[in-house]
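S.K.: pasting a predicted model and its sequence here:
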Amino acid sequence: MTMSKSTQPTARKRIVVKLGGSMLEGLNDTFFANFKRLQEQGNDLLIVHGGGPAINKQLAKNNVVSTALNGIRVTSQEAVHIVQSTLIGQVNPNLVHQLNKAGIKALGLNGYDGNLLTCTFLNKEVYGFVGDITDVNSILLDTLLANGIVPVIACIGCTEDGEALNINGDTVASEVALAMKADSLLLVTDTAGIKIEGEVQSLISPSAIANWMESGDIYGGMIPKVEAALACLTAGIPSVQIVGDQLEGTTILHQEVFA
């Protein structure tokens, strides 16, 4: 029987949750409880994660030097294999295990799985083995979400020839959110939102951020976080939230909303 428009179920919202590597080591029961609550409220959730601290440890263990340029890890051929094995072999399965243990059905993925993240070199001469995403297999992700499974995506992509490439976590989160037509992107950080004069701002505009950066109210480690959020908004994601492990914090909306 065909359902009439008036009786069709409300469309579920899609949210991409980006977990920085520094957050992964400190996830607690509060995070998983709030994550589950978001699901129960009718949201389809996808996770994108990095693994900076774990990668740094393995690079140091193997005496491989790594530098950052413009917020991107310059990745040699030797380094990319370490990044790949650390993210796919250690960080991703550990996170998937924690989610499953908390009663959240999750499946670990990387760019190789089902051609999830097809890439070209961002700029091999400058950044080495760092990827620029050309395609996201949204059909694969749609299938998992339709079956109540949370995709947990490690930031490794591959070329059409199967060469592994490291990808910036914020870039993966943004591209996945755009490909999935996500309603929101949550940047989970060690700070529960943007604080101005000691108070977390719940709803703000890009122009307010620009003013606070100019006045020095936004400073230090919050600067790259808000810059990443603004880049995602510019790319076309409706809203970006900077949140802590409670998954609550500051929501940044397009300027037009405040007009």
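M.R.: Now that the structure is in, tell me what you want to look at. Numbering: from 1, shown residues only.
S.K.: use CA for all of it now, contacts and neighbours both
M.R.: Will do.
S.K.: neighbours of residue 143, just the number please.
M.R.: When neighbours are defined as other CA atoms under 10 Å, residue 143 has 12 of them.
S.K.: over to it. Which of the three states is it?
M.R.: Secondary structure assignment for residue 143 (DSSP: H, G, I helix; E, B strand; the rest coil): helix.
S.K.: against residue 77, how distant is it?
M.R.: Remark: distance between residue 143 and residue 77 (CA to CA, to the nearest Å) = 33 Å.
S.K.: equivalent analysis for residue 123, please.
M.R.: Distance of residue 123 to residue 77, given as CA to CA: 14 Å.
S.K.: the longest helix in the chain is where?
M.R.: Ranked by number of residues, the top helix in the chain under DSSP state H is helix 222-235.
S.K.: how far out from the middle of the chain is that helix?
M.R.: Chain-centre distance of helix 222-235: 12 Å, with CA atoms, centre = their mean, to the nearest Å.
S.K.: then this one, side by side with the first:
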Amino acid sequence: MDIIVFKLGGSILAKLPNSFFETLVKVKQDYKCQPVIVHGGGPEITEALNKWNVKSTFVNGLRVTTADVLHVAEMVLSGSLNKQIVANIQRAGGSGIGLSGVDGSLLTTKPLDSKLGFVGEVSSVNNNMLNMVINQDSIPVISPIGIDADGQKYNINADMAAAAIAIALKGKLAFISDVPGVMEEKSSGSYVYPELTKSKIKELIQIGVITGGMIPKVQSALSVLEAGVSEAVILNGCQPADVTQYIQGNPVGTKVVHEEAYYV
């Protein structure tokens, strides 16, 4: 059975139609494809921090996480958002089981950078925990809060968490966005890159075509390939048919591929 890790960013969650979750349930049933969801929640965390007057700052796109910020982030990610996604799956006729990286030490974590506070990177993934959920014919829904051996919890960038899980499960990784892929505006109209290599990604970042939240997506896609995962792709979740087209092997979205694969 093919495993596909779907990374859902916080900015896309509110935009996803019910048909997206219906599509995930259908492809699991019809194509024997096992979805695994990893989700973020940046906008919702920011909203909650503002509501409770908790200050936060960013360094290179990552939120500096104090103990107070971590408390709010865990509440938003592992609480409301995680269960919202589970409910959407079950409303679509499937079975979803919500987990955080803390549950069963699913995501064992170490500090990423002392300047970032309680921001972590994944050092190991508990595959047994995920397989228990998969063997129950359910879709795991994972919030990116991890834990270390001493019981300290960490906020993990969701793209990085999704990449680590895809590597551990030897699955493919699909970044769900609200655009059809990596796009460039040209005189002839919007152009979607069907495939990108590491060198092309570097070039597009330098010239400002790939910016903002798309940068960690393509970088995480590259890290997955370098670790041996077969494929990473950026898909438009607002057009759920794109998910089905991708699983059927049709060209859709932007695939991130090895240099040698591109030139074959």
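M.R.: Received the coordinates, thanks. Just so you know, these numbers come straight off a predicted model, no measurement behind them.
S.K.: what residues are up against the equivalent of residue 45 of the second structure over in the first structure?
M.R.: The equivalent of residue 45 of the second structure in the first structure is residue 55 (alignment by TM-score structural alignment). Taking CA atoms under 8 Å, 6 or more residues apart in numbering as the criterion, residue 55 of the first structure is in contact with 82, 83, 86, 87.
S.K.: can you tell me the SS state at residue 55 of the first structure?
M.R.: On the basis of three-state DSSP, residue 55 of the first structure is classed as helix.
S.K.: all strands in the stretch 101-250 of the second structure, in order from the N-terminus.
M.R.: Shown for the stretch 101-250 of the second structure, the strands assigned by DSSP state E, counting those that start in this stretch span residues 107-111, 119-125, 139-143, 145-147, 153-156, 172-177, 183-186, 189-192, 195-196, 232-236.
S.K.: tabulate the contacts of residue 55 of the first structure (TSV), appending distance to residue 155 of the first structure.
M.R.: Formatted as TSV, the contacts of residue 55 of the first structure follow (distance: CA to CA, whole Å):
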residue	distance to residue 155 of the first structure
82	13
83	9
86	11
87	8
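S.K.: closest to residue 49 of the first structure among those?
M.R.: Of all those, residue 87 has the smallest distance to residue 49 of the first structure: 8.8 Å, by CA to CA.
S.K.: in contact with that closest one, which residues?
M.R.: With contact taken as CA under 8 Å, 6+ apart, residue 87 of the first structure is in contact with 50, 51, 55, 154, 155, 156.
S.K.: please apply the same query to residue 175 of the second structure.
M.R.: Residues in contact with residue 175 of the second structure (CA under 8 Å, 6+ apart) are 6, 7, 8, 217, 232, 233, 234, 235.
S.K.: and of these, the nearest to residue 107 of the second structure?
M.R.: Top of the list for closeness to residue 107 of the second structure, among the contacts of residue 175 of the second structure and by CA to CA, is residue 7 at 15.5 Å.
S.K.: that closest one pairs with which position in the first structure?
M.R.: Aligned counterpart of residue 7 of the second structure in the first structure: residue 18 (TM-score structural alignment).
S.K.: residue 138 of the second structure now?
M.R.: Using TM-score structural alignment, the partner of residue 138 of the second structure in the first structure is residue 149.
S.K.: repeat that for residue 123 of the second structure.
M.R.: Matched to the first structure by TM-score structural alignment, residue 123 of the second structure sits across from residue 134.
S.K.: from residue 34 of the first structure, how far off is that match?
M.R.: Computed as CA to CA, the residue 134 of the first structure to residue 34 of the first structure distance reads 33 Å.
S.K.: now residue 139 of the first structure
M.R.: Distance, residue 139 of the first structure to residue 34 of the first structure, by CA to CA: 27 Å.
S.K.: list the contacts for the match of residue 138 of the second structure?
M.R.: Taking CA under 8 Å, 6+ apart, we find residue 149 of the first structure in contact with 104, 105, 106, 107.
S.K.: what do you get for residue 44 of the first structure?
M.R.: Residue 44 of the first structure touches 12, 13, 14, 15, 145, 148, 150, counting by CA under 8 Å, 6+ apart.
S.K.: hmm, 7 Å instead?
M.R.: Contact analysis of residue 44 of the first structure by CA atoms under 7 Å, 6 or more residues apart in numbering lists 12, 13, 14, 15, 145.
S.K.: try residue 39 of the first structure
M.R.: Residue 39 of the first structure makes contacts with residue 45, as judged by CA under 7 Å, 6+ apart.
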